[in-house]
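1. Sharing a model that was predicted from the sequence below.
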Amino acid sequence: MRPLDGIRVIDLSRILSGPYCTMTLADLGAEVIKVEPPNGDDTRGWGPPFVVEESAYFLSVNRNKKSIVLNLKTEEGREIFLKMVKEADVVVENFRPGTLDRLKIGYDVLKEVNPRIILASISGYGQTGPYRNKPGYDVIAQGVGGLTSVTGEPGRPPVKAGFSIADIGTGMWAVIGIQSALIAREKTGQGQWIDVSLLDTMISWQTYLAGNYFASGKDPEPQGGAHPNIVPYQLFESADGYFNVAVGNDSLWAKFCQVIGEEELIDHPKYKTNADRVRHREELIPYLQNIFLKRTSKEWVEAFEEAGIPAGPVLKLSEIFTDPHVLAREQLVEVEHPTAGKVKMTGIPVKLSDTPGEIKDHPPLLGQHTEEILTKYVGLEEKKIKELAEKNIVKVYNGQKVNN
């Protein structure tokens, strides 16, 4: 068994935050039914790159799901959706707040149909507050939530994180909220509405930076590859590239100084304690940087690791996905896809000893499971499904693509 076996999720979401959430639920055993509009999830067309004709972006976050094409802007489409909700456990959506109400399928409607339903709403700014109606995208949330202001090199323009951390992080909060609501439902018998936002994610992750601000009243500044509270704990340039080293306490500092051949720094009055090193980082870091230019990243990392000091190289994806440890952890998997062939994707990061997750199914083709879902979960006969398809309320996969 898998931990979420028997849980049925209706996924109205698209792009990244919602699909990442529902992929995680599906990996852990939930049955996820992806309800797509007639043109499909936007990301089906986001490329290049494409794997044959499938978007690499879409493939990355939609495995283990079933796809039904359903036009929710029609009365019959809404009726079908609500019949699906009656037998479901969770609905996930990431529309702008108020959209479900305009479609007449808001939380009040859903809980009337199924009091046990859990609705997870992902948005840019949340379901309440002055900004609730603003559109929210990852890059905007990184800026408004403070991440951009502390990312980048000192004295240089701010930059966003290298991937969509606000979207993915909010998807993770949605998973946590859903699992918490499922546990609560076991006690109360009732579902509930989960409200998570990209902005709240960014703010909640400020942690020690927010703590530093509350304590000092000073806005944190970008540190490049460094840490505001620990020195040295950062990126350094070597003779052939870059590496990170993390000297998290004073005993590690003594070992660090021995590795670099600078034992006199151990008890130096400016550097003896971490607080000393933080106060004098402007002198210490350039001095250390000159030393690190004398050897390669590999040589430094091996020397530090041998001494028990946390260190690691800065790898590219081409290096990560050939690393023996990454492969041993099954963080690279291959799934057979009907049109794209063997598709590589990242593995499941949560390792459960007795009820592990599983990657069973390829990301679905558009409308691939429309007929199956309408028959199995809504109780429609083939004649009725054909009627709905002719009226463009649903689209049925015919072995190559959905009907037009």
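-> Here it is on my side, so go on.
2. from here on, contacts and neighbour counts on C-alpha atoms
-> Noted.
3. if I pick residue 166, what's in contact with it?
-> Counting by CA atoms under 8 Å, 6 or more residues apart in numbering, residue 166 touches 138-139, 141-142, 198-199, 201-202.
4. Serialize those to a markdown table and add fields for secondary structure and distance to residue 334.
-> Shown next, in a markdown table, are those (DSSP: H, G, I helix; E, B strand; the rest coil; distance: CA to CA, whole Å):
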| residue | secondary structure | distance to residue 334 |
| --- | --- | --- |
| 138 | helix | 28 |
| 139 | helix | 30 |
| 141 | helix | 32 |
| 142 | helix | 32 |
| 198 | helix | 30 |
| 199 | helix | 34 |
| 201 | helix | 31 |
| 202 | helix | 32 |
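5. Most neighbours among these, please name it.
-> Counting neighbours by other CA atoms under 10 Å, residue 198 comes out on top of these with 30 neighbours.
6. here's the one I want to compare it with:
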Amino acid sequence: MIREVLKGITVVDFTQIGAGPTCTMLLSDMGARVIKVEPLGGEIGRSLGPAWVGKDAALFHGFNRGKQGIALNIKSEEGREVALALIGRADVVVESMRPGAMARAGLGYEQLRGKFPRLVYCSISAYGQQGPYAGRAGVDGVLQADSGLMSLIGMPNGEPCKVQAPVVDVMTGYVACMGVLASLSQRDRTGHGEYVDASLLNSALALQQPSISSYFADGVVPSPIGSAAPYSAPNQAFHTADGWIMVAAYMPERWNNLCQVLKRPDLLDDPRFQTSPLRVKNLGALTATLTETFRTRSCADWLVELEQADILCTKVADYADLDRHPQIRANRMLVDLDLGERGSLRVPGFPLNSCQANAASYLRAPDLGEHTEAILAELGYSEEKIARMRAGGAVFCSSGLPSAVDCHE
């Protein structure tokens, strides 16, 4: 079962916000034990709301399910000692600090590889570990802009837009997870760990494979064209009498079928529209012509006829539609995290073998420092030592949290 393939693997997670937590969430979903190391005040992702679940952002819960949590001050001698003890028992370290930060704390790959030769070490950064931009910080939106992705999104002559969902963060998390899995496989053969360098910039470029390849083929800089595709038409959303419908009918047979459904056989003889490349060239005229007809009936009416004609189509859904989507329900892709007295939170589940993988429940994300004492005890620290470290600011335990006051009200 895919939820157990990494059983026995331990991951120490020094990541924050989106990309790194996505990587370690996936590793946890596949059975690894993930110990999330946070600064004493908690990672930044806890504060990125609305929406809130208790005192933490829903975003944090979505990215950090299934992990154990320990709060350390790795800049302190005792906190660093704990981090090293954790790493000494781990198979994988994943970190997303600015390049050089882990080395300054004595926890960089070059400092650890000799002592822990089987360790797989994954660094996630904005621009990578080398090059003139290596020291720059960056987040999803900045990399959507810097990679060219933002230049593709929106309406013609409109202001720059970005994908609201943090697609570069999530893509980077998947790329980093792929690197970790490949390195673990290599370690099984060689006995030695490897270094994985994943960056938001590289992942954002990989996300745009077709568009970038097209640019280097013809030298034409792409610009926003709304929901349409630059390589095929019609392949876009059209306004109906009561909403929007996405239609992909660019293949010759489906273009013919679409013209029949719309009762516009004359379009088949229009020299502007006879092939998909010509329809792309004359996209403005095509869109105006088809929209005029689509506006005459409802989404539901069009969907029935279009599907009967084997035309690829669907209503443009919003998030309120997802829980009612019959295939999403059949795939078990929305799962509920039990948050105890805070209720539950519905989040996307594991996307591979989803019917089987998401049949089993997931543990919620940890409260700040929730497992600090248990993990320290596992490492051999006495209660007295833990109390001294806590008093000295080296660690934080959830038992020291204030009463349940929502500081984001």
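-> Happy to help now that I have it. Here the structure is a predicted model, which means the values were calculated and not measured.
7. Walking through the stretch 51-200 of the first structure, point out its strands one by one.
-> 54-55, 65-70, 90-93, 118-123, 193-197 (DSSP state E, counting those that start in this stretch).
8. ditto for the stretch 301-404 of the first structure
-> 311-313, 332-337, 341-346, 394-395.
9. ok now the first one, how far from the chain's centre?
-> Averaging C-alpha coordinates over strand 311-313 of the first structure and over its chain gives two centres that are 24 Å apart (CA atoms, centre = their mean, to the nearest Å).
10. check the fit of that strand onto the second structure and give the mean distance.
-> With mean CA distance after the TM-score superposition for the first structure, strand 311-313 of the first structure departs from the second structure by a mean of 0.9 Å once superposed.
11. Give the aligned range of that strand in the second structure.
-> Mapped onto the second structure using TM-score structural alignment, strand 311-313 of the first structure spans residues 313-315.
12. What's the separation between residue 166 of the second structure and residue 346 of the second structure?
-> Separation of residue 166 of the second structure from residue 346 of the second structure (CA to CA, to the nearest Å) stands at 18 Å.
13. Next: residue 22 of the second structure.
-> From residue 22 of the second structure over to residue 346 of the second structure (counting by CA to CA), the distance is 16 Å.
14. If you count surrounding residues, which of those two has more?
-> Taking neighbours as other CA under 10 Å, residue 22 of the second structure and residue 346 compare with residue 22 leading, 26 against 15.
15. The more buried one corresponds to which position in the first structure?
-> Looking across to the first structure (by TM-score structural alignment), residue 22 of the second structure lines up with residue 20.
16. Check residue 328 of the second structure too.
-> In the first structure, residue 328 of the second structure lines up with residue 326, judged by TM-score structural alignment.
17. Helix or strand: which one has residue 298 of the first structure?
-> According to DSSP states H and E, residue 298 of the first structure maps onto helix 297-306.
18. mean shift of that helix relative to the second structure?
-> Helix 297-306 of the first structure, aligned to the second structure and superposed, deviates on average by 1.9 Å (mean CA distance after the TM-score superposition for the first structure).
19. which outside residues touch that helix?
-> 237-243, 245, 256, 259, 292, 310-313.
20. in that helix, what counts as buried?
-> Using 16 or more other CA atoms under 10 Å as the test for burial, helix 297-306 of the first structure gives 297-298, 300-301, 303-304.
21. hey, where'd the helices end up in the stretch 251-400 of the first structure?
-> In the stretch 251-400 of the first structure, the helices defined using DSSP state H, counting those that start in this stretch lie at 274-279, 281-292, 297-306, 317-320, 324-328, 370-376, 382-390.
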